[in-house]
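> Curious how this folds, go ahead:
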Amino acid sequence: MTGEKIMERISALGLDVGKKRVGVAGCDGTGLIATGIATIERISFERDVEQLQQLVEERQAQVLVVGLPYSMDGTLGFQAKQVQKFAERMAEALQLPLEYVDERLTSYEAEELIREEKRSPAHNKALIDRKAAALILQRWLDERRTKLRKLSLSPSQSLMTDD
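Okay, the predicted model is just below:
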């Protein structure tokens, strides 16, 4: 990624893709904070596209960030390959660039956040999916800021450039 591209403001959607639901997170234009914004109940791919297209338009998303469920040994198992297929089709349908983030343990982290809020993970699956999507997107945003630092630019200066 070029320094010019990194300096631009960014609006991204983060996805936690599951068999039954897709957790969706978004970030503000500064690209600092990720927030869970929706949970899509998976009915059909076409319906998934419709719902995500609406969010892309509302939030003017420029990139799709998808959590890839690597195995603990770092390999891509069956579920990760299914997520890749879905993500590639979705990125093509939405006409957005696609980036992956290692999502190992994000669902566990999301469940822990739910427990800290004194809620039951068993009764808050959709919320867990949104929180997991936010964790995925936040990892991507943090990695992006790290790239900024490596280019010797301050994040506040570079993220606020309107060029």
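
> make it CA atoms for all contacts and neighbour counts henceforth
Fine.

> from the chain's centre, how far out does the helix ranked longest in the chain sit?
If you go by DSSP state H, the chain has its longest helix at helix 125-150. Remark: helix 125-150 is offset 6 Å from the chain centroid, using CA atoms, centre = their mean, to the nearest Å.

> just the strands in this structure please.
Applying DSSP state E to the chain gives strands spanning 12-17, 21-27, 34-41, 63-68, 98-102.

> Now show me the structure for the sequence below, then we'll compare the two:
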Amino acid sequence: MTASSDPPTADTFPVEGRLLGIDFGTKRIGVAISTPEQTIASPLENYSRRTKPLDGEFLSKIANEYRVVGLVVGLPVHMSGDESEKSRQARNFGKWLSHLTKLPVRYWDERHTSLIAELYLHEADLSNKKRKARMDMVAAQIMLQNYLDSDDRTAAPQSL
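Sure, this is the predicted structure:
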């Protein structure tokens, strides 16, 4: 964290320490966490959104508990790569969360993550109820792992 009231800028995004992966949704948020070495992402939790103050309290608590150094927010873009209204909402959410936690934020392409998560969970032979209960956090894990595996973490969101 910095002494300033503004969060660090994206060009100072940390290359060591835990990152929080966020699969943004208007009803639910999937949360994933990286290892301190930023090599492996793991699903952490699904959170059903309530109010802005409660959402902020929940996410701040996780960021503090896990000593998170940065946020990676999934950016829903069209197949063409163009941004959508949902992209704008995700960016606004990321800015809000960054300001709240004083952590830098990166946005990362989340195209196909829900589909891949659904395939993984289906292969695990889970019931529909159990798949649904894990979907968002597994999508967050996939998005965060794609970010961690990228050769260029500063690149604009690209297709998976």
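
> Quantify their similarity with the TM-score.
The TM-score (TM-score structural alignment, normalised by the length of structure 2) is 0.82; 142 aligned residues with a CA RMSD of 1.8 Å.

> picking up where we left off before, tell me which strands and helices the longest helix of structure 1 is in contact with?
Applying 3 or more CA pairs under 8 Å, 6 or more residues apart in numbering; DSSP states H and E, one finds that helix 125-150 of structure 1 makes contact with helix 3-7, strand 12-17, strand 21-27, strand 34-41, strand 63-68, strand 98-102, helix 106-116, helix 155-159.

> Give me whichever of these is most buried.
strand 12-17 (a mean of 28; mean count of other CA atoms under 10 Å).

> What residues does the residue nearest in space to the middle of structure 2 make contact with?
Of all residues in structure 2, the one closest to the mean position by CA atoms, centre = their mean is I22, 2.0 Å from it. I22 of structure 2 sits next to I29, G30, V31, A32, L71, V72, V73, G74, A140 when contact means CA atoms under 8 Å, 6 or more residues apart in numbering.

> And L68 of structure 1, by the same measure?
L68 of structure 1 is in contact with A80, V83, Q84, Y100, V101, D102, E103, R104, counting by CA under 8 Å, 6+ apart.

> distance of the aligned partner of the fourth one in structure 2 from E85 of structure 2?
In structure 2, the residue paired with Y100 of structure 1 is Y107, using TM-score structural alignment. Y107 of structure 2 sits 15 Å away from E85 of structure 2, going by CA to CA, to the nearest Å.

> now the angle from the longest helix of structure 1 to strand 34-41?
Put simply, helix 125-150 of structure 1 runs at 140 degrees to strand 34-41, going by axes from the mean of the first three to the mean of the last three CA atoms, to 10 degrees.

> Buried residues in helix 125-150 of structure 1, which are they?
125-141, 144-145, 147-148 (16 or more other CA atoms under 10 Å).
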